[in-house]
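Chemist: Sequence first, then the predicted structure:
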Amino acid sequence: MLMRIGGGLGRRVRLFWARLRFPRARFGAACDVRSGLRLRLGPGASADFGPRCVLDNDLTIECTGRLEVGARTIFGHHCTLAACESVDIGEDCLIAEMVSIRDHDHCFDRLDVPTRDQGAAVAPVRIGRNVWLGTKVTVTKGVCIGDNAVVGANAVVTRDIPANAVAVGIPARVVRMREEA
């Protein structure tokens, strides 16, 4: 019922409820936390959301490290964020629906050990300010996406994307640079 209240009152009630339900996470002023947030913080982990962020329906966050999200960043529905070490997302980003951002991959080189028992390779992810990640983009470990970049729908980002770049494809590659108007 609380998740269906609309307008400013509804947003404030949902934010109050999120702060009660997830006391170890920090939600900035006027965050809009929609229904279905799944947030798991391991011991010593932190998740910080700047003011006026929008966390749309069914966002899943698994964090045993540090997650930092800048002010006014918007997440579409059904996104997944996983931070074993560190995921930093800048201000004013648009993260479309069904985006996956992870700072780790499973190790799988040894045939004599089950994959689930081989651990993970971890490297921090940094997404700059004013970045737009299109629908179903996947961002993998160790990637840095520069300020003002745009990543097209369904792209898989496996290496750094420079500031002001437009990148598409699997793996994502830069197809052009954005210019001042």
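Modeler: Nice, thanks for sending it over. Residues are numbered from 1 along each chain as shown.

Chemist: okay, CA-based contacts and neighbour counts for the rest of this
Modeler: Noted.

Chemist: by contact count, what packs against whatever helix or strand L15 lives in?
Modeler: L15 belongs to helix 7-21 when assigned by DSSP states H and E. Secondary-structure packing of helix 7-21 (3 or more CA pairs under 8 Å, 6 or more residues apart in numbering; DSSP states H and E): strand 26-27, strand 32-33.

Chemist: tell me the most buried of the ones you listed?
Modeler: The highest mean neighbour count among the helices and strands packed on helix 7-21, using mean count of other CA atoms under 10 Å, belongs to strand 32-33: a mean of 26.

Chemist: So which elements touch it?
Modeler: If contacts are counted by 3+ CA pairs under 8 Å, 6+ apart, strand 32-33 sits against helix 7-21, strand 54-55.

Chemist: for comparison:
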Amino acid sequence: MRGVNIGNNVYVGYDVVFDRIHPELITVGDYSEIGDKCIFSAHSRGTLTTRHAYPRKMEPIEIGSGVSITPGCIIIQGVTIGNDSIIGVGSVVSRDIPPNSLAMGYPARVIKKIGKEEQDKES
């Protein structure tokens, strides 16, 4: 995990792959957890024959504090996941996720806002 910016009290599961070329573009906030077999890719590149249509792209990945990324998720370049959000199992996160959100799917979409206000409604 050399180069990845990891906060305090972060759990990283087994077989997690952080971008091997640009790990310095990945930041994980305090008290977050990353499930087994997740992939974080801070860059993309086309093959020699497709680079004109799909140029190399390098952008940071920002994971907020208190975020739970469940097993098997893929997080791609340029994504920010807001504080206290949950990403459902096997999701592909290709766009920003606001704070206090439950997001899942392929591509991941916010399906519910979570937090104190939501807990008060359920009580």
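Modeler: Alright, I've got the coordinates. Bear in mind the structure is a predicted one, so any value in this text is a computation, not a measurement.

Chemist: and the helix holding L15 of the first structure, which stretch of the second structure?
Modeler: Across the second structure, nothing matches helix 7-21 of the first structure (TM-score structural alignment).

Chemist: now the alignment partner in the first structure of D96 of the second structure: how far from M177 of the first structure?
Modeler: Aligned by TM-score structural alignment, D96 of the second structure pairs with D160 of the first structure. Per CA to CA, to the nearest Å, D160 of the first structure is found 14 Å from M177 of the first structure.

Chemist: Looking at those two, which is more packed in?
Modeler: D160 (18 against 14; other CA atoms under 10 Å).

Chemist: The residue nearest in space to the middle of the second structure: what's it in contact with?
Modeler: In the second structure, the centroid-proximal residue (CA atoms, centre = their mean) is I75; its distance is 4.3 Å. I75 of the second structure makes contact with 38-41, 61, 92-94, according to CA atoms under 8 Å, 6 or more residues apart in numbering.

Chemist: quick one, helices of the second structure?
Modeler: 116-122 (DSSP state H).

Chemist: re the thing from before, I figured the match of D96 of the second structure hits C144, correct?
Modeler: Yes. At 4.8 Å, D160 of the first structure and C144 qualify as touching, with contact defined as CA atoms under 8 Å.

Chemist: how close does the residue mapped onto C73 of the second structure from the first structure get to A18 of the first structure?
Modeler: Under the alignment (TM-score structural alignment), C73 of the second structure maps onto V137 of the first structure. Separation of V137 of the first structure from A18 of the first structure (CA to CA): 26 Å.

Chemist: And A155 of the first structure, by the same measure?
Modeler: Distance from A155 of the first structure to A18 of the first structure, by CA to CA: 31 Å.

Chemist: Count the neighbours of L39 of the first structure for me.
Modeler: By other CA under 10 Å, 17 other residues sit near L39 of the first structure.

Chemist: Which residues are in contact with T135 of the first structure?
Modeler: So T135 of the first structure contacts 95-99, 152-154 (CA under 8 Å, 6+ apart).

Chemist: from those, which ones fall inside strands?
Modeler: Judged by DSSP state E, strands contain the following of the contacts of T135 of the first structure: I95.

Chemist: Can you add neighbour count and distance to G8 of the first structure and give the contacts of T135 of the first structure back as JSON lines?
Modeler: Putting these into JSON lines (neighbours: other CA atoms under 10 Å; distance: CA to CA, whole Å) gives the following:
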{"residue": "I95", "neighbour count": "26", "distance to G8 of the first structure": "22"}
{"residue": "A96", "neighbour count": "21", "distance to G8 of the first structure": "23"}
{"residue": "E97", "neighbour count": "23", "distance to G8 of the first structure": "23"}
{"residue": "M98", "neighbour count": "20", "distance to G8 of the first structure": "26"}
{"residue": "V99", "neighbour count": "24", "distance to G8 of the first structure": "27"}
{"residue": "G152", "neighbour count": "18", "distance to G8 of the first structure": "32"}
{"residue": "A153", "neighbour count": "18", "distance to G8 of the first structure": "31"}
{"residue": "N154", "neighbour count": "19", "distance to G8 of the first structure": "33"}
